[in-house]
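1. here is the input, now give the coordinates:
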Amino acid sequence: MNKNLLIELFVEELPPKALKKLGEAFSAVLVDSLKAQGLVGEGAQATAIATPRRLGLHLTNVAPKAADRAVQQKLMPVAVALTAEGQATPALLKKLASIGADASVLPQLKRLPDGKAEALFLDQLVPGATLAEGLQKALDESLAKLPIPKVMTYQLKDGWTDVKFVRPAHGIVALHGAELVAVSALGLQSGRTTRGHRFEASAPELTIESADSYAAQMREQGAVIAGFAERRAEIARQLQAAAAKEGLKPIEDEALLDEVTALVERPNVLTCQFEPEFLAVPQECLILTMKANQKYFPLLDAAGKLTHKFLVVSAISPADASAVIEGNERVVRPRLADAKFFFDQDRKKTLADRVPGLAKVVYHGKLGTQGERVERVRAIARAIAGLLGGGALTEQADQAALLAKSDLLTDMVGEFPELQGIMGGYYARHDGLSEAVALAVEDHYKPRFAGDELPRNEVGLVVALADKLETLVGLFGIGQLPTGDKDPFALRRHALGLVRMLSERAPTLALDALIEAAVPAFGALIQNPAGPLADFVFDRLSGSLREQGYSAQEVDAVLALRPQRLADVAARLTAVRAFAALPEAAALAAANKRIGNILKKSEEPVQAQINEALLVEPGEQHLAAALTNAKPIADGLFHNGEYAASLRELAVLKAPVDAFFDGVMVNAEDPALRANRLGLLKTLHEAMNRVAELARLAS
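-> Just a heads-up that it's a prediction; the model follows:
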């Protein structure tokens, strides 16, 4: 009879940042292995168990034994298995013995085709695995495949045997319904006893009655919420409830929520506070120190401004929580005092005064110091600002680029590198610089990651483009390209940031022109990487567009033309999708492919020119006339950015194109006629492939 299965591995405190992944991997491999062995019934539900001191799985509808399976086993070729008289050879008898059979099965063997020859096959009924056998195999696989960040070596109680695992393990529970399943791992034998909360369990050990009683027993007797997802949801609920009592909201941080879930077995959210005078420090500093160092949840008001209250997820639930609250308030105070000290000290020196110090900070062995890098970013920023109009923009971009890296030398950024740029903005305002420059200093790293916001003003956009271009051009120029999954300088992320800024905020800037504008800043330090770098950027763009839902055909058709204004790409893709839906699309795509092949095979260069006097066949006359009528209209629509309308206008050419190929011999014997027909096709090809390379849409 199918019953529910429980397996729990009890261990010492697991690394919190890895717990979620460990729990998911442990349960997933168990489930997959048990299913592969035929031990799991239809519609089975799996619940992963992961707390600071346990990994496990609750799985419904598990069979005590897998069904027997009929299998047909290939033995060996007939020529090897049987003598000329049809008797079994020693090789066949040895093979049978190896699979637990003997000569008595010879009448059951089947001769079946096997390629060009025949082979002998034996039909067997293979007994299904018992749950104990299957679970042992699944457990061994799961432990072998765990993504352990760092392995520990420890000794068993015998004092001699070494075991390697993420943390020392002390017990295994394995129950099928109420029945014990005998398995072993890490030097331990399975039983039905485990331990609950380190301080609040009702007894030192808990005896689990059945797989289905586990969750309730752990909660009621063990003071543990065993399921990671359930415990996470409970923490989120308590955070919202505690914040609502104060009329505030907790900061949203999924990674912090995961980490805190991995630190407690039964959460108890408490409200604490610190002295309001610390709020004079930029809230990013206070929030970061509370989250990173203490795992606290700062509370924000309705406007998103930090308040002097915060939430703690405690691992204990005493009747009087005042001591816990006071302890957390006492611990956070020196952290906030350090942040205030750093902020006060940093403001004693201006950003401009820190610039010379960047000459002592190494950026890259082949590309010099941060000071030299700043000068390159300034030069590139001035060039980009010139492309956008120059004037005041050039002056502000130059000033922001000069100061953007200065906060790397501040105490605050030294303590919290995540605040680089952000603190520069605060210090720029303190130094009396314009808001445009302060925002640019703050935003010049943006976008820092996928989905991050872009720079908020034009000065910030220019400096952010210059900063990313300096990194990309410099590292490509010295051959420091990403390889496989290794990308130590985050060049893929820089390229995607460049793509986003050009696509969403800089419609007039051309990619090749930007790269060429950046190269002179390096002088003789690098080789010009324009070609490989452009390929890299378009490759990143291609991947991004496919992730957004565009088909490979659509993306390839548009990017084959290497459109330099990336802001046009979305409109071109929309146009291609609309064109592909037209009844004429398939025939025109195929015709474009055919035309492209014809032009490639031409032995002489083909000019997109038509001599009407040489149009002698009706098919070429009609095509030339239709093209003459449609092309000016399509070109006008293309220049106005109306790409879909431009392609729609050219769809009328289907009938004359079909008629041309049906009635006209392109490779005429007369060289003049042949050249003119090729010129007609070249003119048609150029007209139809301005938005995208339509041949890529041909199936």
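2. please count neighbours and contacts with C-alpha atoms only from this point.
-> Fine.
3. the stretch 301-450 of the chain: helices as residue ranges?
-> Using DSSP state H, counting those that start in this stretch, the helices found in the stretch 301-450 of the chain span residues 322-346, 351-354, 370-387, 392-403, 411-415, 422-430, 435-443.
4. of those, which is nearest residue 578?
-> For the helices of the stretch 301-450 of the chain, the distance to residue 578 is smallest for helix 370-387, at 33.4 Å, taking CA to CA.
5. on contacts alone, who are the packing partners of that closest one?
-> The contact analysis (3 or more CA pairs under 8 Å, 6 or more residues apart in numbering; DSSP states H and E) places helix 370-387 against strand 362-364, helix 392-403, helix 458-477, helix 511-518.
6. I'd like the structure of this one too, to check against the first:
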Amino acid sequence: MANKNLLVELFVEELPPKALKKLGESFSGVLLEQLKAQGLATADSKLTAFASPRRLAAHITNVAAQGADKAVSQKLMPVSVGLDASGNASPALLKKLQALGADASAVPGLKRAMDGKAEALFYDSTVKGAKLAEGLQKALHESLAKLPIPKIMTYQLQDGWSDVKFVRPAHGLVALHGSEVVPVHALGLQSGRSTQGHRFEAAKATVSLDDADSYAATLEKDGAVIAGFEARRAEIVRQLEAAAAKVGGGARPIEDEALLDEVTALVERPNVLVCEFEKEFLAVPQECLILTMKANQKYFPLLDAQGKLTNKFLLVSNIRPQDASAVTGGNERVVRPRLADAKFFFDQDRKKTLESRVAGLAKVVYHNKLGTQGERIERVRAIAKVIGAQLGSDHLAHQADTAARLAKADLLTDMVGEFPELQGIMGGYYARHDQLGDDVASAIEDHYRPRFAGDALPRNDVGVVVALADKLETLAGLFAIGQLPTGDKDPFALRRHALGIVRMLMERDLPLNLGDLVVEALGLFPQAQPGTAEQLTDFIYDRLAGSLREQGYSAQEVDAVLALKPQRLGDVAKRLAAVRAFAALPEAPALAAANKRISNILKKAEQADAHVNPQLLKEEAEKALYEATQKIAPQAGTRFDAGDYTGSLQALAALRGPVDAFFDDVMVNAEEADLRLNRLGLLATLHQAMNRVADLSRLAQ
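-> The predicted model follows:
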């Protein structure tokens, strides 16, 4: 029988919108995986996943009505147990064969093969391929069992006795192989060929599907539903862009992938409409208005060509009435109180200065082991003062102290109480209202940055200082009390904080010593145990290593540079470039291997300081190496001190010949103690000279 395409649909009540995309991908993906495992789908079978607010479906091509037969070899038992001395079958063997549907006539055909140290009997048989109905039943069961359901509900079936546990009540099951119904069941439902369309706009109350391939087209034509998640999303994007173009003036909808996914999961037949609100609300910070429209109403605010919020927004409706005025008017009435609340909060908050709110932070608990936000602010201020003094003048330190003192004050405002996502942002607005100056206001706004991968860094030096101090205080405090990330769990986002520190130190090329910063921050926490500074520093270097590998540097390059734990992270990129250039030299492999050999020798040596007595150099090879080191090491050192790391490493290439000759002709561990220590001192001197930029031994294969 020829292979046909398969369609499976589960029709349910409205699914959780934020989970819909993953539910659809999982449902269809596991179905295909299970059908392939049973030989019912092939490697060439193509999957099309469908997910709408009220359905999960999968279309799979090239599905067989029955899987191919399989040859199976099954181990029975050791020969010594299955056969007696005369080669006759034992009762145990006959019983085993009977369980497999065979009898004594199968004994002569049994195969013998070694299984470990003993010879065993194997029974070869052919297993009939699974029929589609039974194979799909198993696949459907697995698919439903593995759904990433955020929260399960329990509901009763129509018989009034049985109950089902699932994400939402299910009302229909479709399973079509070509045009034929595949008899399967799930969640108390039997499969058929009919489903339901849009609640209000379907052309037919019941949508009957002729075959698997007509699913999407029939559902759109008779059911007024765009079944595919991506197809529906693309249609929403098209309509959003068309509506914005119609508004004119360079208007564009705000870009928000998460909002777009959520709205796609809320509508079956998208219809984008233009709405507006009173211009007086534009006096409120646009972040507040945008957030309330997106978070509470799922609207797409419209921005002008300069990125400023307009008084128009786009609504994605689930219906297409001839006269949409009732829909737009209703949504305009709904959004007005939301915007009025935001305006009220903004007006009320500005009646008090940020400075007047600082005292209230002493009553806000930060962490039960780390005290209040007020205590935390004092620690951030202390770190900020130190960083500010190191980076610049007393003026920078003073501004950083002011910004640090006021950075968390907006936590006590009504606006941030309603919208926690606006913390920092509102502090910046209120600081400008209090006439604290743009540098301080921007620093308060930016001190949470970078909030996520790819986020911008603080705009000015004051912001960088406060952001560094804030993140260092967080890391130091939580490490001091042992609240470290474990596995994939990082409830305090410490990995993100560490990456933020790394990015600021590197991208701003700040002349700051990482180890000193960690010690300074941990000094504010009496709870810190010995070794915490090293633990926290290693944690930051681990984050740096991961970030560098993601940027395309090889593990060897990263290991070579970070093995030295460079304290100024702004140098790391230059060191990596130098290592990459060095590794391309023909001398690099031999020098890296020699460096690794030197490292191993020095580790085993009891006494080895970088001191050489020229009078004790006996062999020509060690004299040549000493002379080459005396000449080349200062050249490499001068370039290193000037920040020319590439030139420093390339200068070392001239050492390859003397190094190779030394190891060929000189016995390092000489019997005479003075010769041995002198040669170890020569190697230690060489090791120091070679490993200032990076640990070159890490480049050895």
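7. now the TM-score, please.
-> Put the two chains on top of each other and the TM-score (TM-score structural alignment, normalised by the length of structure 1) is 0.98; 697 aligned residues with a CA RMSD of 1.2 Å.
8. tell me which of the helices of the stretch 301-450 of structure 1 sits most buried.
-> Most buried of those by mean neighbour count (mean count of other CA atoms under 10 Å) is helix 435-443; its value is a mean of 25.
9. ok, back up a step: make JSON lines from the helices of the stretch 301-450 of structure 1 and add distance to residue 592 of structure 1 to it.
-> Compiled in JSON lines, the helices of the stretch 301-450 of structure 1 are given as follows (distance: least, CA to CA, whole Å):
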{"stretch": "helix 322-346", "distance to residue 592 of structure 1": "64"}
{"stretch": "helix 351-354", "distance to residue 592 of structure 1": "59"}
{"stretch": "helix 370-387", "distance to residue 592 of structure 1": "36"}
{"stretch": "helix 392-403", "distance to residue 592 of structure 1": "45"}
{"stretch": "helix 411-415", "distance to residue 592 of structure 1": "57"}
{"stretch": "helix 422-430", "distance to residue 592 of structure 1": "52"}
{"stretch": "helix 435-443", "distance to residue 592 of structure 1": "46"}
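10. out of those helices, the one nearest residue 510 of structure 1 is which?
-> Comparing the helices of the stretch 301-450 of structure 1 by their distance to residue 510 of structure 1 (CA to CA), the top pick is helix 370-387, with 9.7 Å.
11. isn't residue 560 of structure 2 up against residue 700?
-> No. Applying CA atoms under 8 Å as the test, residue 560 of structure 2 and residue 700 come out as separate, 10.0 Å apart.
12. which of the helices of the stretch 301-450 of structure 1 sits closest to residue 515 of structure 1?
-> Of all the helices of the stretch 301-450 of structure 1, it is helix 370-387 that lies closest to residue 515 of structure 1, at 9.5 Å by CA to CA.
13. and the residue of structure 1 positioned farthest from its centre, how far is that from residue 78 of structure 1?
-> Relative to the C-alpha centroid of structure 1, counting by CA atoms, centre = their mean, residue 85 is the outermost residue, at 64.9 Å. Here residue 85 of structure 1 is placed at a distance of 12 Å from residue 78 of structure 1 (CA to CA, to the nearest Å).
14. circling back to that earlier point, show me the one of the helices of the stretch 301-450 of structure 1 that comes nearest residue 632 of structure 1.
-> helix 370-387 (30.1 Å).
15. may I have the secondary structure class of residue 259 of structure 2?
-> Following DSSP: H, G, I helix; E, B strand; the rest coil, the label given to residue 259 of structure 2 is helix.
16. didn't it look like it was pressed against residue 294?
-> Yes. Assessed by CA under 8 Å, residue 259 of structure 2 is found in contact with residue 294 at 7.2 Å.
17. how close does residue 183 of structure 2 sit to residue 69 of structure 2?
-> Counting by CA to CA, the separation of residue 183 of structure 2 from residue 69 of structure 2 is 22 Å.
18. residue in structure 2 matching residue 312 of structure 1?
-> Aligned by TM-score structural alignment, residue 312 of structure 1 pairs with residue 315 of structure 2.
19. I meant to write residue 342 of structure 1 there.
-> Correspondence of residue 342 of structure 1 to structure 2, assessed by TM-score structural alignment: residue 345.
20. touching, its match and residue 414? I think so.
-> Yes. The pair residue 345 of structure 2 / residue 414 is scored as a contact, 5.6 Å apart, by CA under 8 Å.
21. buried set for stretch 90-103 of structure 1?
-> Buried residues in stretch 90-103 of structure 1, counting neighbours by 16 or more other CA atoms under 10 Å, are found at 92, 95, 96.
22. so for structure 2, the centremost residue is which one?
-> residue 453 (9.2 Å).
23. contacting residues around the aligned partner of that one in structure 1?
-> Alignment note: residue 453 of structure 2 maps to residue 450 in structure 1; criterion TM-score structural alignment. By CA atoms under 8 Å, 6 or more residues apart in numbering, residue 450 of structure 1 lies in contact with residue 493.
24. please repeat the previous calculation with a cut-off of 10 Å.
-> By CA atoms under 10 Å, 6 or more residues apart in numbering, the residues touching residue 450 of structure 1 are 493, 496, 497, 500.
25. of those, which is the most crowded?
-> Sorting those by how many neighbours each has (other CA atoms under 10 Å) puts residue 497 first, at 26 neighbours.
26. list of residues touching stretch 613-620 of structure 1?
-> For stretch 613-620 of structure 1, the external contacting residues (CA under 10 Å, 6+ apart) are 612, 621-624, 626, 656-666, 672-677, 680-681.
27. of these, grab the buried ones for PyMOL.
-> Buried members of those, defined by 16+ other CA under 10 Å, are picked up in PyMOL with:
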select buried, resi 621+622+623+624+626+656+657+659+660+666+673+674+675+676+677+680+681
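28. in helices, which of the contacts of stretch 613-620 of structure 1 appear?
-> With helices taken from DSSP state H, the overlap with the contacts of stretch 613-620 of structure 1 comprises 621-624, 626, 656-663, 672-677, 680-681.
29. where does the helix or strand hosting residue 36 of structure 2 end up in structure 1?
-> Assigned by DSSP states H and E, residue 36 of structure 2 belongs to helix 20-37. Using TM-score structural alignment, helix 20-37 of structure 2 lines up with residues 19-36 of structure 1.
30. nearest residue to residue 481 of structure 1 other than its sequence neighbours?
-> residue 475 (6.8 Å; CA to CA, 6 or more residues apart in numbering).
31. quick one: map the one you found onto structure 2.
-> By TM-score structural alignment, residue 475 of structure 1 lines up with residue 478.
32. any idea how far residue 463 of structure 1 is from the counterpart of residue 387 of structure 2 in structure 1?
-> Residue pairing (TM-score structural alignment): residue 387 of structure 2 is matched to residue 384 of structure 1. Relative to residue 463 of structure 1, residue 384 of structure 1 is positioned 9 Å away (CA to CA).
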